[in-house]
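Undergrad: Below are the sequence and a predicted model; questions follow.
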Amino acid sequence: MKYPLTPLALGVALLLSLPARAADIDWKKVDAALGKTAAVGGEVHRYGLPRSDLHVTLDGVSIKPALALGGWVAFAPMHGEAMLMGDLVLLETEITPVMTKLLESGLDITAIHNHILRAAPATFYMHVAGHGDPEKMAASIRSALSSASKTPFDSPATTAGPAPAIDLDTAKIDAVMGAKGTANGGVYQFGIPRREPATEGAMQVNAALGGANAINFQPTSNGKAAITGDFLVTGNEVNPLIRALRAGDIEVTAIHSHMLDENPRMFFIHFWADDDALKLAHGVRAALDKTAVAQR
């Protein structure tokens, strides 16, 4: 079992889906080890680990998992083995026991941080990485989360009827944002890439797994929405962006990094507001325009 690699090597390999021998991996066994079914994009197999067990509120808003509680792990095949990267949503009391279990299994921890403020209960986000047998790594993730957290692994009960409605004027939001959003679990989501993605080790960090600005709108009432997510920016863009957010009455809740050796150096800026959705879309777009995002 040989999980550990540097975060640099992990990020490059996973985000780029390096040429690999995917046929060497029995993905049904990985699914069984994790107790989940992957969403497959190219060579990457991604597993959602939403904290649907948690009832988190912030400023009177009941947060849907797709807004700010969507943990995940993903595997990219590489030379018959796999690279692992993920982001686990944890309560404060779960951080140390989950970390201990993961470290004992040979996996790496690359970051721990908050995304939002004042939430009850408070939630934190632990980034994990590894390299080796994907079935064994999947089993390690499930074992750590099952024994040291209440992260659910059972399939949610299916209910008849349509998906939760997005009670917002999404066409107008799209027009302001200059992009087309997608509905997911009652949340309207945008992934807006940078014009020139960062590189690590001369390799491009694309939008597939973390190389894009993530903007989420959850309807609250009467055309209002709670928004959160993160912007991906260079150091010289940090303060112009957060000034634009504050000018739009959008709260800045976290500034941190995920990668260690990228070029240019990148930072992730999280935010929160609950207000008129179109007003917030204009505020977010004004902030995006302070950065090197892809053209509308």
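TA: Yep, that arrived.

Undergrad: Please make it C-alpha for all contacts and neighbour counts, starting now.
TA: OK.

Undergrad: Now tell me what touches stretch 25-39 from outside.
TA: Applying Cα atoms under 8 Å, 6 or more residues apart in numbering, the contact partners of stretch 25-39 are 45-48, 77, 80-81, 134-136, 138-139, 141-142, 153-155.

Undergrad: try this one next to it:
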Amino acid sequence: MRNVLSALIGISACFMAVNGSTYAQDQGVDWGEVDGILGRKAAVAEDVHRYGFPRTDLTVTLDGVTIKPALALGGWVAFKRAHDGAMAMGDLVLLESEINPVMLKMIAGGLEITAIHNHLLRASPATFYMHVAGHGDPAKLATVLHDALAESKTPLQVTPSSNPPSAVDLDTAQLDQIIGAKGKTNGGVYQFNVPRRDPVSEGGMTLAPAGPMGVAIGINFQPTGDGKAAITGDFVLTGDEVNPVVAALRTHGIEVTALHSHMLDEQPRLFFMHFWANDDAIKLAKGLRAALDKTASTKN
């Protein structure tokens, strides 16, 4: 009995030491300092701090639709706590002329460029999306990101809006039912994040929660009048899902605008498919649901 008690005491001490270390690590990150460097407050979900960098300075049009930042111009960077401080992942919205100046600052600061590509076709002006990644002290990572974004015209200070939140003139309850998830209103856009059923990891770390870390299927509806909506976003797919989803989208009149990677060594290997349409919102939701049915995604 004495040996058993000694063993239990030892296990308990070890457990307390490990949790004390984790707690100390969590307490050691000054997220207020990171907020200050990036000029905005983070949206916090579990251990992820996500910062939005919408391109509110741009007026982008596509097929006669003026795109709201929340529809397709919402750059972001997320920090997830790690043993060496934090891992950072992000997707920055840039004009063509901004790509190389921003990239050079990222490289000089030790951050990785993991992808550069379009999301949309025919948009004016054309926008591009730079995916970045890094590990280390969150304040140092934030400083590199700030200095790199300063090479673009991305707004680096948040100006509080005096306008009331834009309403979404769509049957959101029916959209929720069709998509099989609960959407949310953001900047006049109705947004869905649909996680995959299986976990996704990068560098041996599980990317969770999936939405804030950019590995959930994103679907956005922007009302365009008379029950219509412009839709865009990205499907997060394994290789065997790509062509079934392409076929489902095209069958339902939804344009496939890009197919590419976002990360370098994720498990499982993933592809990101972007799409566009402007039509009856309910009709488009049914097309998106048909595409979702070709994926290993969750459904409420």
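TA: In hand now; what should we look at? These numbers were taken from a predicted model, which means no experiment stands behind them.

Undergrad: So after superposing, what's the score?
TA: In this superposition the chains share a TM-score of 0.89, using TM-score structural alignment, normalised by the length of the first structure; 276 aligned residues with a Cα RMSD of 1.6 Å.

Undergrad: picking that back up, just the buried ones among the contacts of stretch 25-39 of the first structure, please.
TA: Neighbour-count burial (16 or more other Cα atoms under 10 Å) applied to those gives 45-48, 77, 81, 134-136, 138-139, 141-142, 153.

Undergrad: Using JSON lines, lay out those together with distance to residue 292 of the first structure and secondary structure.
TA: Compiled in JSON lines, these are given as follows (distance: Cα to Cα, whole Å; DSSP: H, G, I helix; E, B strand; the rest coil):
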{"residue": "45", "distance to residue 292 of the first structure": "29", "secondary structure": "strand"}
{"residue": "46", "distance to residue 292 of the first structure": "28", "secondary structure": "strand"}
{"residue": "47", "distance to residue 292 of the first structure": "30", "secondary structure": "strand"}
{"residue": "48", "distance to residue 292 of the first structure": "29", "secondary structure": "strand"}
{"residue": "77", "distance to residue 292 of the first structure": "31", "secondary structure": "strand"}
{"residue": "81", "distance to residue 292 of the first structure": "35", "secondary structure": "strand"}
{"residue": "134", "distance to residue 292 of the first structure": "36", "secondary structure": "helix"}
{"residue": "135", "distance to residue 292 of the first structure": "39", "secondary structure": "helix"}
{"residue": "136", "distance to residue 292 of the first structure": "40", "secondary structure": "helix"}
{"residue": "138", "distance to residue 292 of the first structure": "36", "secondary structure": "helix"}
{"residue": "139", "distance to residue 292 of the first structure": "40", "secondary structure": "helix"}
{"residue": "141", "distance to residue 292 of the first structure": "36", "secondary structure": "helix"}
{"residue": "142", "distance to residue 292 of the first structure": "38", "secondary structure": "helix"}
{"residue": "153", "distance to residue 292 of the first structure": "39", "secondary structure": "coil"}
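
Undergrad: Shouldn't residue 287 of the first structure be within a strand?
TA: No. Residue 287 of the first structure: not assigned to a strand; according to DSSP: H, G, I helix; E, B strand; the rest coil it is helix.

Undergrad: Can you name the residues that contact it?
TA: Applying Cα under 8 Å, 6+ apart, the residues contacting residue 287 of the first structure are 240-242, 244-245.

Undergrad: now do residue 7 of the first structure
TA: 110, 129, 259-260.

Undergrad: Residue 140 of the first structure now?
TA: Shown in contact with residue 140 of the first structure (Cα under 8 Å, 6+ apart): 102, 105.

Undergrad: and it, what pairs with it in the second structure?
TA: Under the alignment (TM-score structural alignment), residue 140 of the first structure maps onto residue 144 of the second structure.

Undergrad: Its match: helix or strand, and which one exactly?
TA: According to DSSP states H and E, residue 144 of the second structure maps onto helix 138-149.

Undergrad: Over to residue 197 of the first structure?
TA: Assigned by DSSP H and E, residue 197 of the first structure falls within no helix or strand.
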